Each structure stands twice: as structure tokens, then as C-alpha cells.
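Asker: got a predicted structure plus its sequence, pasted below:
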Amino acid sequence: MPHKFNAARRHKFEKTRYRITNWSDYNESLRLRGDITVWLSPEVEAAWRAERRRTRGGQPVYSDLAITVCLTLGMVYKQPLRQTEGFVRSLVKLMGLDIRVLNYSTFSRRGTGLTLSMKSRAEQDGPIHLVVDSTGLKIFGEGEWFQNKHKTKAKRKSWRKLHLGLDLVSGDIVCSDLTKDDVGDPTALPDLLHQVDADVTRFIADGAYDGDPTSSLLTARFGVGVEIIIPPPKTAVLSSDADGNPTLRDQRIAAIHLGGRMAWQVSSGYNQRSRGETQMGRWKIVIGPKLKARSFPNQKTETKIGTHILNKMTGLGRAKFEVVA
């Protein structure tokens, strides 16, 4: 990894200290994340039942909003589907809402292919500074403790790959996707960019996205003015036309050869990619490192709901920092 190039001399670098400038507001937003009225309000009652459709077939009883609300509550409080049904039933009773709570089997059946509307950024000011990263979510396999205690042979654990796109300006996750473990990061990038409905002026990603296909895709999608910040490998060489017509990758390689990789990270803003890694850690703490759904379509719905949960928490309030030393 690029940040380890000077690991032997990192003790000489003075660590920057920060101070939160809006502590009272940020502290209150942390309290609101545990407020149950954030997740279920009386306005849900009007849209709880599904609208009657005019096509053939059985009529749905519950709307997609009802399914989303119940699945969201189950993910926030980390409950299985049966316990989620009981939780929503008691919550509806306490709030005095005149609605019928759906069965846990309906959660699983309607969760397949559930369409979730992403919040549009069309009316927001300013372009997006996009940071893309991926991580693994487990779906099968015993843990290390089980293997060490019972001296069992380690099985090949099954997992999915979660791809997230974070906007550095707003702090929201603007695109997300779940793929199988054999799908590479550059392969999943087109579907991620298709979800972005605003201009992207800066794109930051790790070395897995290095290559002409990624640069060509970003240029075709957002124009030649997009700033692409992807570190080339240490064995990268200049192209044959680097002297007369250098590419963006040639410019990055030349800058690293001239001032070093650490200096390039600071000057280019590549160090802000750490916020994408922080978002992955936040996902695994708040949502969890493991998927509960068994089928792949339901797993994709689960990750979409997890994205909405994190964006909802971000909308309650964010910490603002300033450098003090």
C-alpha cells in the first residue's frame, strides 16, 4: 500500500491534531440516532397499504414503503425477521397507529427485487468529489475461534463484495452495489457510476482501478475535466508517447518519480481516500460485517437498505473539524 512506503520513518512525522467545532450539535445528532421516532412516524400510516393496481393478478396488501420500514428497523436493531415482526407490532401498538403489521415471511418474499428510491442530488449545489472503495461481507463459514477450539479444518468462507461511492462534500453514499466475490473493482465501476446523477469533478480510488479502461470510462461519463486520482503501481512505466503526448497516468508516474509517492499523495489529495475506508469501517460497526439474507437478490436489497440507514444517520448531523496543531 502507498502509505507504507515510509513506514520505517513515520515516527518522525508529527501527527496532526483536530478539534470538533460543532460538538453540541454533533452530540445531539448521536443521541437522535437512538430515537425510535426517527425511524417510524405517524405519516407512514397513510402510505402503509399498497395502491390498487389495474393489471391481472393478486393485489398487494402492503406498499414497498411498509416493507422498507420493517426491514430498516430489523437492520438498525439487528433482529431476525420474526423478531422484527414482533418489534414492529409492539411499536405500532405503542404509537396508536391503525395499521396491520405484515408477516415475517412477507419481509423475505417482498424483499426480493425491492426498488428503493435514492435521494436525488439534482437540486443540491456543487459537484461531487467521489471516493470509491470495496470490502467483503461474510455470508458463510465458521470463525477463527471455532476452528482453534475444535481443531477443525478451515473451510472456504463465502462472501460478497460491497462497493460504495462516498461524496466527500456531503458525506453521503451516492452509489452502492453488491457483487459476488469473483467480480473485480473495475468491472463493478460502470454500474456504480450509473447511479450518480450529478457532475463528478474528482474521482479518488486505490490502485485496483489503475488502467486505461477506468480513465476512459470516467472521461466519457463526466468529461475531460474530471480529476482522476489513482496511484499507479511502483513498477509502472511511462507510455511510448509520454514525451510528446503524456496521458494522465504518465503525469502521475512522472510526479511520483520527481517528488516521491508520499509527496504526491499530499499534493494530489489522495490521502482523502481514507474517508472511504472509514466509511467501510462505519458500515461494519453500524450495519454489521455479515449479511443475514440467504438469496443474492435479498442480499442486494439488504445492502441498499444499509446505505439508506447510514445516509439517514449522516443527515442528522456531522462533525466539523479544524486543525489545532
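Answerer: Now that the structure is in, tell me what you want to look at. Given the structure is predicted, the values throughout are model-derived calculations rather than measurements. Numbering: from 1, shown residues only.

Asker: going by C-alpha atoms from here, please, whenever you check contacts or count neighbours.
Answerer: OK.

Asker: list the contacts for the closest residue to Leu168 other than its chain neighbours?
Answerer: Take Leu168 and drop its neighbours on the chain: the residue closest to it by C-alpha to C-alpha, 6 or more residues apart in numbering is His129, 5.4 Å away. If you count contacts by C-alpha atoms under 8 Å, 6 or more residues apart in numbering, His129 has them with 166-169, 200-204.

Asker: quick check: Arg160 is in a strand.
Answerer: Yes. The assignment for Arg160 by DSSP: H, G, I helix; E, B strand; the rest coil puts it in a strand.

Asker: contacting residues for it?
Answerer: 136-139, 178-181 are the contacts of Arg160 under C-alpha under 8 Å, 6+ apart.

Asker: just the endpoints, please. Distance across stretch 202-209?
Answerer: 14 Å (C-alpha to C-alpha, to the nearest Å).

Asker: hang on, the earlier thing: distance between the host helix or strand of the residue nearest to Leu168 and the chain's centre?
Answerer: Assigned by DSSP states H and E, His129 falls within strand 128-140. Taking C-alpha atoms, centre = their mean, to the nearest Å, the mean C-alpha location of strand 128-140 is offset from the chain mean by 6 Å.

Asker: got another, please set it beside the one above:
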Amino acid sequence: PNTSTSVGIDIVVDSTGLKVFGNGEWHARKHGANKRRTWRKLHLAVDANTHQIIGAELSTISVADSEVLGDLLRPLRRKISSVKADGAYDTRGCYAEVAAKKADAVIPPRCNAQLWEDGHARNSAVILTKHIGSSEWKKCGNYHQCSLAETAMYRYKQLMGDKLVSRGFNQQHTEAMIKVKVLNRMAGLGMPEYQGNS
């Protein structure tokens, strides 16, 4: 795949839940006991052009998506053109992380969004969504590319499973990162192409 970074890459970010499948799960299946399930969150940053996962993090379910954006972006050494994410990332911290990468943030403002200080990058999104509506704003900003992150998560769960089998958090993190590398290797071999019926 073409990984030229002279123009900058467009990144889409999202997260998904993964079940932790441990002894408690086996016990619940065997004896019918009702046990509270443990979950982890897998956060992904996907190159919108190549569909490669270029950043991944695992967190506990209590960590907000917006808290992890910096961990996904900071290690990247590529030139970034834009970062697209859903409204969960509409925070000052997320805008600061994107600005630190000299990229444009394409994040829909919350429905009750107010303007921030003069000159802030988010203000134009707030004004535009109030004037032309959220749907039109999303079209103008190519926000539809966010579905690529959802597609990457779907591929992850279909090919690697939606469970983590390791017991400790560090091992679960390693397990998830290995699965991401395998998924990228598979995507590097070639993405499926849609062939419609003629």
C-alpha cells in the first residue's frame, strides 16, 4: 500500500469493548452461576487511506475515549493531515493533542456546544453545525471516513475474536497488540475489493 506521508495522513479514531474470558467465565458456563463480566476497551487509530491500524491502546472500561487520544497520537512520527473522531473526543484535551500534531480535528461538537475562546479551532465546527446542521457539516469534513475505524474493529473481532484470554492486564495488553499486528499483516496482503453484480 502507498504510505507516502508528504501530504499527511488522515486518521480515524474509535474504541470497542473486548470481553475478558477467564476462569470466572468458565465457571459461569459450567455451573450456571451469574458472574459479572470483565471488559477492556481497545482504542484504535486507523489510516483512512491504507486501512492500517497505526495506533492501538488497551484500557479498562472506566477510561474515557478522550483520555487515550494522546497515547494514540504522540508516538506517531508521520505527518498527520486530520484526525476524525466521534463526539466523545469533543474535549479541550483532544483538540490540544491534535493541534500538537499540527493537524485538523474533525470532531462533531456536542448538541449543546458553546464557543470556546476566540480563535479556537473548534469554534468553526460549532458555528457551522448551528448554521448548516450536523449532517451537512459531516459531509463537508469527510466525517464519513470514521466508519473505517468501525470497519477495522469489525475486522478485529471477526478475525481475532471479541475476547481476551490472558489473565493479567499487562498480558491482555500484549495479546491485543499482537492481534493488531497480525491484522495489519493480513491487511498488508491486500484488502478485499467489492465486486457488484453487473
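Answerer: Nice, thanks for sending it over. All figures in this text were calculated on a predicted structure; none of them were measured in a lab.

Asker: quantify their similarity with the TM-score.
Answerer: Here the TM-score for the pair of chains, by TM-score structural alignment, normalised by the length of structure 2, is 0.86; 190 aligned residues with a C-alpha RMSD of 2.5 Å.

Asker: which of the contacts of Arg160 of structure 1 tops the neighbour count?
Answerer: Leu178 (24 neighbours; other C-alpha atoms under 10 Å).

Asker: doesn't it fall inside a helix?
Answerer: No. Assigned with three-state DSSP, Leu178 of structure 1 falls outside any helix and is strand.

Asker: for it, which non-adjacent residue is closest in space?
Answerer: Leu178 of structure 1 sits nearest to Leu162 (C-alpha to C-alpha, 6+ apart), 4.7 Å away.

Asker: thought the one you found was touching Asp181?
Answerer: No. Using C-alpha atoms under 8 Å, Leu162 of structure 1 is not in contact with Asp181, being 9.2 Å away.

Asker: need the residues touching each of those two.
Answerer: With C-alpha under 8 Å, 6+ apart as the test, Leu162 of structure 1 and Asp181 both reach Gly136.

Asker: please identify which of the contacts of Arg160 of structure 1 is nearest to Trp264 of structure 1.
Answerer: Using C-alpha to C-alpha, Gly136 comes nearest to Trp264 of structure 1 of the contacts of Arg160 of structure 1, at 28.7 Å.

Asker: need the contact list for the closest one.
Answerer: Gly136 of structure 1 touches 159-162, 181, 289, counting by C-alpha under 8 Å, 6+ apart.

Asker: do Gly171 of structure 1 as well
Answerer: Counting by C-alpha under 8 Å, 6+ apart, Gly171 of structure 1 has contacts Thr314.

Asker: map His257 of structure 1 onto structure 2.
Answerer: Aligned against structure 2 by TM-score structural alignment, His257 of structure 1 finds its counterpart in Lys130.

Asker: go on, Glu277 of structure 1?
Answerer: Using TM-score structural alignment, Glu277 of structure 1 lines up with Glu150 in structure 2.

Asker: how near is its match to Leu69 of structure 2?
Answerer: 16 Å.

Asker: okay, those two: which has more neighbours?
Answerer: The neighbour count for Glu150 of structure 2 versus Leu69, taken as other C-alpha under 10 Å, is higher for Leu69 (26 against 18).

Asker: corresponding residue for that one in structure 1?
Answerer: So, by TM-score structural alignment, Leu69 of structure 2 is matched to Leu189.

Asker: structure 2: which residue goes with Ala205 of structure 1?
Answerer: In structure 2, Ala205 of structure 1 lands on Ala85 (TM-score structural alignment).

Asker: dump the residue contacts of its match.
Answerer: 12-14, 106-108, 146.

Asker: now do Asn142 of structure 2
Answerer: Asn142 of structure 2 touches nothing, counting by C-alpha under 8 Å, 6+ apart.

Asker: go again with 10 Å.
Answerer: Residues in contact with Asn142 of structure 2 (C-alpha atoms under 10 Å, 6 or more residues apart in numbering) are 84, 106, 136.

Asker: returning to that earlier point: so what does the residue nearest to Leu168 of structure 1 match up with in structure 2?
Answerer: Under the alignment (TM-score structural alignment), His129 of structure 1 maps onto Asp10 of structure 2.

Asker: got the contact list for whichever strand or helix holds Trp137 of structure 2?
Answerer: Per DSSP H and E, Trp137 of structure 2 falls inside helix 134-140. Residues from elsewhere that reach helix 134-140 of structure 2 (C-alpha under 10 Å, 6+ apart): 106-111, 125-131, 142-145.

Asker: show me where structure 2 has helices.
Answerer: Taking DSSP state H as the criterion, structure 2 contains helices spanning 23-31, 65-73, 92-100, 122-132, 134-140, 147-160, 169-189.

Asker: in the stretch 1-150 of structure 1, which spans are strands?
Answerer: 18-20, 128-140 (DSSP state E, counting those that start in this stretch).

Asker: so which of these gets nearest Leu218 of structure 1?
Answerer: strand 128-140 (11.2 Å).

Asker: now Lys93 of structure 1: how far from Phe87 of structure 1?
Answerer: Taken as C-alpha to C-alpha, the span from Lys93 of structure 1 to Phe87 of structure 1 is 10 Å.

Asker: circling back: now for the contacts of Gly136 of structure 1, which pair is the farthest apart?
Answerer: Asp181 and Pro289 (14.9 Å).

Asker: what's the closest non-adjacent residue to Phe21 of structure 2?
Answerer: Val165 (5.1 Å).

Asker: no further queries at this time; thank you.
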